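K.L.:
Have a look at this fold, sequence not included:
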């Protein structure tokens, strides 16, 4: 039997080259560009507000789309954090991991073996949502279009108008997997009649080189085009340790008893002594935790009349960087912290292509129609050193362990359609109705070779997980209405009915079980489904799973006066169940959120304060982990915990103390406690216990604290503007503090915890009167070692970490 191996996405530079040529062609003319996707009146107001902001003592009004309408942040009864382009630039936001410090109760976790970022909000997240196997609790959207896989459209952020982080269940309007929140990234749209643009280049530590730019190109009176490009690269943070240098006598002393025992048990397949081949250890070329990412976006706007507008965009993203490495929490004597003994060279080769479209049509002065559609295709492969050199081998087949987690190929394809019709203008009842359909077609081959000692040693265990086709069909109908009882009192109700179907077609788990076969690691050229390789198929994953749920929202808001509003809501969220290894189903998650909040503006608009308090009943928490089954085979198991009880409070304060002084402060208190769950995981050394279907050690974690949920976290930013003859000089400081937080549900003591820490970012920006700027920055000034995940499966505790101290400069110009 042959295995069909999809080709990894080819390196397709042509779209990016085309974008760069268009960008260069558009830089010959200059004009002022205002926000492109707002109505003309709003554009004029936004431009005037931006121009007046430097001389005003009031904070500029912010508009958000949290309710699928453009509304003032202070009039929107939703816990939402809005980050505009200036905030994103000031904080050097490139990925969602850079956003988390700016949002109360938000966390992001790096997942090294797949090189992706998973998110936690208000104490709830899913670290296993890194492939097609599991879905996130926090949904990601680009221009309102759901992005189901973290490797794709949200991997590198650029040319954004704003990011909105909506906290709490958003299932009624935003749909799939927004169980505890949603992140919506709004790209900058083309503008008719404008030839404005910008360009930036940067240099920094670890040989960082960055460049990005965008230009708006007018085509005619009804059409415009925007081209945006970005490239970011830096060397890896993790140095290579020297390969072990042991005498042959010491190697014989360690290996000879093992060889004798093996040969006695396997006379037909004897092994012989080999000296450790130091060439199998990596000591040059690209390091772990390196960045090499590029993207380009071509956007078009066609607006033949004031009633009809069509925005369409094509985006191509390429990643040729490397994954983050599992580092020793306590380095061996004589070794640097940012180093590892590596026997698997790092690689990432990923391409994604996305097409997004939105058509807005004003049927009449009372009703408008929107059709939102998206398509994306992702292909990728990667190699990762899972053992991280935790143990030094004493011979070719003793003490050490070679474990590589290799994505041989992965392919994710999805598309969605959404139709919305809603009321417009000022009415007694504002309403919105919608239909939604989404489809995913995913596949992956993931290999895990584990060898005793080194790659030359005997097989410890190895598997090849091949999932050629896994599909998701999701359909929904939804509606929401707001009764404007008075000018001050507004009552909202909404419902969404979702129906999901998942199919697992042809999936197999294949394990190496023939000890008399050649003792070599599984490789991409090997066919685990063919003969002579030592592999057998121990599990078939075929199955069909159907799920459906009705979710809803009830909310009331009251405007005490023009500067103060209070609101209260009850909302529910839902994440579909699915299929795990062996075609075994697991159940859905549900969340009920009770929330009260306030939004206030004080002192003539110079201070803005938004608060929220919530209580969440979380049921059916989907816990996923790699496990060993009773027959010795391995897989990724998902079980439903009873859930969790979570409550907390959040606050956001922005103040313009003077025309020159700005302060922003966010804080969150979170209490997130698990209900009943017995969990097992091969990533941890756990006490002996028995759980149905699992024979590796496991642990009753009922009552434990949810991971990535510090009790208290806070962020404060201060900047001052110095007016100079040639421009404005703006120093700024941003400090983040959080109390200790667990890194897994097991709560296994200090190594499984990130202790309380403070992280400080510094910046100095000069804005010239001639529209060029200079920006210098230092990130993680304390050089704090901040863990995002941990494991001790190899004995010593290891962890993934946020980057060390970095610094750099950017120089840019707008035209």
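P.N.:
On my side now, so go ahead. Since the model is a prediction, treat every value here as computed from it, not as a measurement. Residues are numbered from 1 along each chain as shown.
K.L.:
only C-alpha atoms for contact and neighbour calcs from this point on.
P.N.:
Fine.
K.L.:
residues of the top helix by length along the chain that come out buried?
P.N.:
In terms of residue count, the longest helix belonging to the chain (DSSP state H) is helix 248-265. By 16 or more other Cα atoms under 10 Å, the buried positions in helix 248-265 come out as 251-252, 254-256, 259, 262.
K.L.:
for the stretch 701-815 of the chain, what spans make up the strands?
P.N.:
Counting by DSSP state E, counting those that start in this stretch, the stretch 701-815 of the chain has these strands, from start to end: 712-720, 722-724, 727-738, 741-742, 753-754, 757-768, 772-779, 787-791, 798-801, 806-814.
K.L.:
so what secondary structure elements neighbour the second one?
P.N.:
I take that to be strand 722-724. Applying 3 or more Cα pairs under 8 Å, 6 or more residues apart in numbering; DSSP states H and E, one finds that strand 722-724 contacts strand 727-738.
K.L.:
ok, structure two:
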């Protein structure tokens, strides 16, 4: 974006904010205190020397944060790009650091996701619907000391409400366009035999908003619409706290998701000889469409698209015991697993002779165990412990250039003499001449990757408040030592044209991390901190590389941060800020050697260093007793040096960080009006804008950019209405209110997806 335009938009936002903040001193009451557990203990957000975005249950409801992707719009430093092959997985990026291919088992993520303290190594199926959350915490910057491996960018922590032991019922029904239906049932049950219990049930349906129809359909084939959703989930939570000093929490969750993938449109050049097969392409679709088309004919075409099915489940057991007034023992045991059968049809968006289809079947499970000892005294706060993770998974992927042809006729390849027919996928066709230049396989082959990870860690952190400077100085030091072991094996079907050869690899990493923080309270309302912290992301391998024995090493970083936490004007204005610099060594990059003709080949490697500099600003202000606004802004600048690629070329000048917008901000406004016996009227607006950003790290073949865009959401509700013995809420809402139709993902120069159209709906909620 033009820098002048950016400055103009920021100046306008600041001017509006200044105008809104002027009357605060005279009209508003104090802001509500926010409690977080970012440092493994409950404390005020303002007393925690970490850059944090925190959303309580009311903010989650007002903003319509129904799934994990929605969190990205509410926090400018967090990017959640739509995953290209499935709607059941997310890629998280914080401060420009993330993993674009977050679904694969042999490459770890940089943002740790935690569900009531349990780490989720893979993001597939985690929290398909955000139901009955107490809060969400987004920790920005490396969390290598307390959270450990693969939190170099930060961590996202979902904290659910705990059972109360008294009966209550919350029931929400929602209806909207595109056939949207949602039901959320939350029930607290009375205490039985000292056990408190809570149950959540969620059901969500939505029609696909890209209609998949037209020529090319084969009887018996699957031709679902793109972006379809059908999700169900259950969560059961139990709590036992009848023994003095002892609290036991257990939870089980299960999600069942049937969805379809995003729709990639061809948006490249047109004309004779444009396609990979030398044919004509007559149509390019550079605006959002809601029907499928064939770029080679410009006519409607149906693309083979089975449902993607995901079944995710998890158990967690947390036992907390207060040994004495100064020491607490906690055990957190977690198990998570998912089965995922993913199907994606790229719908000729790469401009080839036929559409690339991908089918991946993944089975994954992990076990984690953490033991903690924590406590405090007059001058000390401390926490330490042991951590263990065991992760196992298997992913089998099939790739097709024309799956409908294969499944309907058994033809899996062509040569100059015609089709080659085989009765099984396990052996090469008996006739095909693979040396023939016209050879064209319809079935590209199958490969399976089996992965196993085992990790051990010892960690500790202590905060000392020396008896000087009126006890306003806190000094914190933390350290962690991690041992990571990984093995992986790739097997294939042995077909002659299968690009992926068998192989195996492994790694053994021993990595220390540390952090040091000085936090000084200038007054009871204003504090500043200086922090240095390190982190690492484990090494691994690329399942889609031609050579599977090739591995990449761990990526390490050190971050320097200065922060401000303040509450001003009698606690009516909360102003927090952070300035940081992050230095990454052996940065892990993805590389598509030929994104046009072979988008299925992806290398992953270490290359050079990166430096990221940024500024973050969080403002929350109570303008009046009834009116509250929030302004959040993030600025990011980065450089990559010594970017040497696998072919030996130095591509420093054409290599960039992906999903790292230079500027991003969000504006939130909430207005409350008491209507006496009629309840309370609530009006909510939020607007999130992000600058243009790269979708591909190497831009040798031209910049692969997603343009800047902003999304406006709104919700109006009448709440706390006393009726028929219960408390009711009636609400109307809209997302993408202005119906923006910008590109939101891009693969290479021709394959693009677009923002979801405007959606709207109504909510009916009963509390009893």
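P.N.:
Structure's in. What do you need? Since the model is a prediction, treat every value here as computed from it, not as a measurement.
K.L.:
coming back round to it: save the strands of the stretch 701-815 of structure 1 as TSV, and put in distance to residue 454 of structure 1 and mean neighbour count too.
P.N.:
Converted to TSV, these look like this (distance: least, Cα to Cα, whole Å; neighbours: other Cα atoms under 10 Å):
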stretch	distance to residue 454 of structure 1	mean neighbour count
strand 712-720	43	20
strand 722-724	60	13
strand 727-738	40	18
strand 741-742	33	24
strand 753-754	31	22
strand 757-768	37	19
strand 772-779	38	19
strand 787-791	21	24
strand 798-801	19	23
strand 806-814	34	18
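K.L.:
Which among those is found nearest to residue 348 of structure 1?
P.N.:
Closest to residue 348 of structure 1 of those, according to Cα to Cα: strand 798-801, at 17.3 Å.
K.L.:
The closest one vs structure 2 - mean distance after superposition?
P.N.:
Superposing on structure 2 places strand 798-801 of structure 1 at an average distance of 2.2 Å from its equivalents, by mean Cα distance after the TM-score superposition for structure 1.
K.L.:
related to what we said a few turns ago, the strands of the stretch 701-815 of structure 1 into JSON lines, with extra columns for distance to residue 204 of structure 1?
P.N.:
Formatted as JSON lines, the entries for these read as follows, by distance: least, Cα to Cα, whole Å:
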{"stretch": "strand 712-720", "distance to residue 204 of structure 1": "22"}
{"stretch": "strand 722-724", "distance to residue 204 of structure 1": "25"}
{"stretch": "strand 727-738", "distance to residue 204 of structure 1": "18"}
{"stretch": "strand 741-742", "distance to residue 204 of structure 1": "31"}
{"stretch": "strand 753-754", "distance to residue 204 of structure 1": "28"}
{"stretch": "strand 757-768", "distance to residue 204 of structure 1": "13"}
{"stretch": "strand 772-779", "distance to residue 204 of structure 1": "9"}
{"stretch": "strand 787-791", "distance to residue 204 of structure 1": "23"}
{"stretch": "strand 798-801", "distance to residue 204 of structure 1": "20"}
{"stretch": "strand 806-814", "distance to residue 204 of structure 1": "4"}
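K.L.:
and of those strands, who's closest to residue 473 of structure 1?
P.N.:
strand 787-791 (32.1 Å).
K.L.:
Tell me where the stretch 51-200 of structure 2 has helices.
P.N.:
Chain-ordered helices for the stretch 51-200 of structure 2, with DSSP state H, counting those that start in this stretch as the definition, fall at 57-62, 68-74.
K.L.:
Could you give the residue range in structure 1 aligned to the shortest one?
P.N.:
Read it as helix 57-62 of structure 2. Mapped onto structure 1 using TM-score structural alignment, helix 57-62 of structure 2 covers residues 85-90.
K.L.:
Determine how far the matching stretch lies from the middle of the whole chain.
P.N.:
Stretch 85-90 of structure 1 has its average C-alpha position 19 Å from the chain's average C-alpha position, going by Cα atoms, centre = their mean, to the nearest Å.
K.L.:
List the contacts of it.
P.N.:
Applying Cα atoms under 8 Å, 6 or more residues apart in numbering, the contact partners of stretch 85-90 of structure 1 are 160-162, 763.
K.L.:
Now with 6 Å, please.
P.N.:
Stretch 85-90 of structure 1 is contacted from outside by 161-162, using Cα atoms under 6 Å, 6 or more residues apart in numbering.
K.L.:
distance from that stretch to structure 2 after superposition?
P.N.:
On the superposed models, the aligned residues of structure 2 are on average 0.9 Å from stretch 85-90 of structure 1, with distances taken as mean Cα distance after the TM-score superposition for structure 1.
K.L.:
in that stretch, what's buried?
P.N.:
Within stretch 85-90 of structure 1, the residues scored as buried using 16+ other Cα under 10 Å are 85, 88, 90.
K.L.:
Return the member of those nearest to residue 318 of structure 1.
P.N.:
Compare each of these with residue 318 of structure 1 using Cα to Cα and the shortest gap goes to residue 88, at 21.7 Å.
K.L.:
Tell me where the stretch 501-650 of structure 2 has strands.
P.N.:
Defined through DSSP E, counting those that start in this stretch, the strands belonging to the stretch 501-650 of structure 2, from first to last, are 503-521, 526-537, 540-541, 551-552, 555-568, 573-585, 588-591, 603-606, 609-622, 627-641.
K.L.:
Repeat that for the stretch 51-200 of structure 1.
P.N.:
With DSSP E, counting those that start in this stretch as the criterion, the stretch 51-200 of structure 1 has strands at 63-64, 71-72, 80-84, 106-111, 116-121, 124-125, 138-142, 145-146, 160-167, 181-187, 197-204.
K.L.:
Output the residue interval of structure 1 matched by the longest helix along structure 2.
P.N.:
Taking DSSP H as the assignment, the helix of structure 2 that covers the most residues is helix 3-21. On the basis of TM-score structural alignment, helix 3-21 of structure 2 is assigned to no residues in structure 1.
K.L.:
neighbours around residue 219 of structure 2, how many?
P.N.:
8 (other Cα atoms under 10 Å).
K.L.:
Next up, identify which helix or strand it is on.
P.N.:
In the assignment (DSSP states H and E), residue 219 of structure 2 maps to no helix and no strand.
K.L.:
that older thread, residue 565 of structure 2 is nearest to which of the helices of the stretch 51-200 of structure 2?
P.N.:
Across the helices of the stretch 51-200 of structure 2, the minimum distance to residue 565 of structure 2, taken as Cα to Cα, is reached by helix 68-74, at 19.7 Å.
K.L.:
got a list of contacts for the closest one?
P.N.:
78-80, 688.
K.L.:
let's see 8 Å
P.N.:
With contacts defined as Cα under 8 Å, 6+ apart, helix 68-74 of structure 2 is touched by 64-65, 78-80, 90, 127-130, 666, 688.
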